[in-house]
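In: Could you work out the structure for the sequence below:
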Amino acid sequence: MEIQQDSVVTIHYVLRGDDGEVVDQSDGQPLSYLHGHSNLIPGLEKSLDGHEPGDEVETTVTPEEGYGQYNEDLVQNVSRDAFEGVDNLEVGMSFRAESDAGNMIVTIKEVGDEQVTVDGNHVLAGQNLNFVVTVADVRQATSDEIEQGDIAEAAANDSE
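Out: Sure, this is the predicted structure:
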């Protein structure tokens, strides 16, 4: 079966930055997702369209089709008081935050006595993403999976 809208796809992948360093990989645990429901970054999902089990796909996803361009406006200084209850703030820590655009994950870039600099950009924003993907399995999604838009949510609902 070819990868198409509403198919459940299982892949193994290695993601490298432009420097060749491994950024992420499936590490023996394949990733399964519902194709055509925005469960992967758009550029990777487009690259997998039409492929079948056993296919190896090498693709470079640009920032526009990945996590977007780096946006300096998402770097802000906030009062240390915003982290009430967290005793040891460290660079690299991530937190869920409320913003005008809704919930987002921010990462601490700098810790001062009064202010903390946080970055709301995805850690891979502004970067080309170089994937090598092996398609392990493709099957038609169930009606529950299609209705939920995600195989994990459909499986969770089945177990309730």
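In: Only C-alpha atoms from now on, for both contacts and neighbour counts.
Out: Fine.
In: tell me which residues of stretch 123-143 are tucked away?
Out: For stretch 123-143, the neighbour count (16 or more other C-alpha atoms under 10 Å) marks 124-141 as buried.
In: And for stretch 89-109?
Out: Per 16+ other C-alpha under 10 Å, stretch 89-109 contains these buried residues: 94, 106-109.
In: Turn those into JSON lines, including distance to Gln29.
Out: JSON lines is the format used below for these (distance: C-alpha to C-alpha, whole Å):
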{"residue": "Ser94", "distance to Gln29": "25"}
{"residue": "Val106", "distance to Gln29": "27"}
{"residue": "Thr107", "distance to Gln29": "27"}
{"residue": "Ile108", "distance to Gln29": "30"}
{"residue": "Lys109", "distance to Gln29": "31"}
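In: and this one, so I can compare the two:
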Amino acid sequence: MEIAKNAVVALQYEMYDAENQLLDKTEADEPMVYLHGGYDGIFPVVEEALQGKKSGDKIDVTMEPDDAFGEYDADLVRIEPQDIFPKEIEVGMTLEADDPESGDVMLFTITDIADGKVVVDGNHPLAGKRLRFVATVGEVRAASKEEIAHGHVHGAHGHHH
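Out: Next comes the predicted model:
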């Protein structure tokens, strides 16, 4: 079956940075599985490259920041007083906070702690980076009516209710 709208697609992938350093990959027994066709289960530029592919086909896509995790936004870096944080914080930890403007929950990574101040960064760790996504298509099947209605894959390697 060719990949088309409302197909469930299983992928083995590797993602690299601009220096060709491996950043992420699937495990052999745990493919990435998503619902194809604009359901936001995968980067749109990768989804476009997968359109019409079949099991065993390969893709190699270079993504600019806007195609992946967006440009780095310096306004998402904040310096806060340390006393508003839990005592056991450390550099590298990720915290959730409500965005006062949108009401959305944002993730912030602690990047520095010094002199009673904490630097938090709301950018995705890969924001501003060019990435390369290399994948091999595994199983391709038609999605169930329930998967289409819910906008995501159910079952093995998918969403469980």
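In: which one of the buried residues of stretch 89-109 of structure 1 is nearest Leu74 of structure 1?
Out: Of all the buried residues of stretch 89-109 of structure 1, Leu74 of structure 1 sits closest to Val106, with 8.8 Å by C-alpha to C-alpha.
In: next helix or strand past the helix or strand harbouring the closest one?
Out: Val106 of structure 1 belongs to strand 102-111 when assigned by DSSP states H and E. Toward the C-terminus, strand 102-111 of structure 1 is succeeded by strand 115-119 as the next helix or strand (DSSP H and E).
In: packing partners for that following strand?
Out: strand 75-79, strand 102-111 (3 or more C-alpha pairs under 8 Å, 6 or more residues apart in numbering; DSSP states H and E).
In: mind checking which of the ones you listed is nearest Arg16 of structure 1?
Out: With C-alpha to C-alpha as the measure, strand 102-111 is the member of those nearest Arg16 of structure 1 (21.3 Å).
In: what does the closest one rub up against?
Out: Around strand 102-111 of structure 1, the neighbours that count as contacts under C-alpha atoms under 8 Å, 6 or more residues apart in numbering are 89-98, 116-122.
In: at 6 Å what do you get?
Out: For strand 102-111 of structure 1, contacts defined as C-alpha atoms under 6 Å, 6 or more residues apart in numbering pick out 91-97, 116-120.
In: Do a quick rundown of the helices in structure 1.
Out: Counting by DSSP state H, structure 1 has helices at residues 42-48, 143-148, 151-158.
In: can you name the farthest residue from the center of structure 1?
Out: Most distant residue from the mean C-alpha position of structure 1: Asp113, 32.6 Å away (C-alpha atoms, centre = their mean).
In: Hmm, Leu74 of structure 1 is touching Val118, no?
Out: No: Leu74 of structure 1 lies out of contact with Val118 (C-alpha atoms under 6 Å); the separation is 8.0 Å.
In: higher neighbour count, those two?
Out: Higher neighbour count among Leu74 of structure 1 and Val118: Val118, with 23 against 13, using other C-alpha atoms under 10 Å.
In: how about the helices and strands packed on strand 115-119 of structure 1 in JSON lines, adding distance to Glu56 of structure 1?
Out: Converted to JSON lines, these look like this (distance: least, C-alpha to C-alpha, whole Å):
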{"stretch": "strand 75-79", "distance to Glu56 of structure 1": "38"}
{"stretch": "strand 102-111", "distance to Glu56 of structure 1": "32"}
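In: Kindly state which of those strands is positioned closest to Val14 of structure 1.
Out: Smallest distance to Val14 of structure 1 across those (C-alpha to C-alpha): 23.7 Å, for strand 102-111.
In: rewinding a little: most neighbours per residue, which of the helices of structure 1?
Out: Across those, averaging neighbours per residue (mean count of other C-alpha atoms under 10 Å) puts helix 42-48 on top, at a mean of 18.
In: how close does Arg141 of structure 2 sit to His161 of structure 2?
Out: For Arg141 of structure 2, the distance to His161 of structure 2 (C-alpha to C-alpha, to the nearest Å) stands at 20 Å.
In: State the span of structure 2 onto which stretch 128-137 of structure 1 is aligned.
Out: Counting by TM-score structural alignment, stretch 128-137 of structure 1 falls onto residues 130-139 of structure 2.
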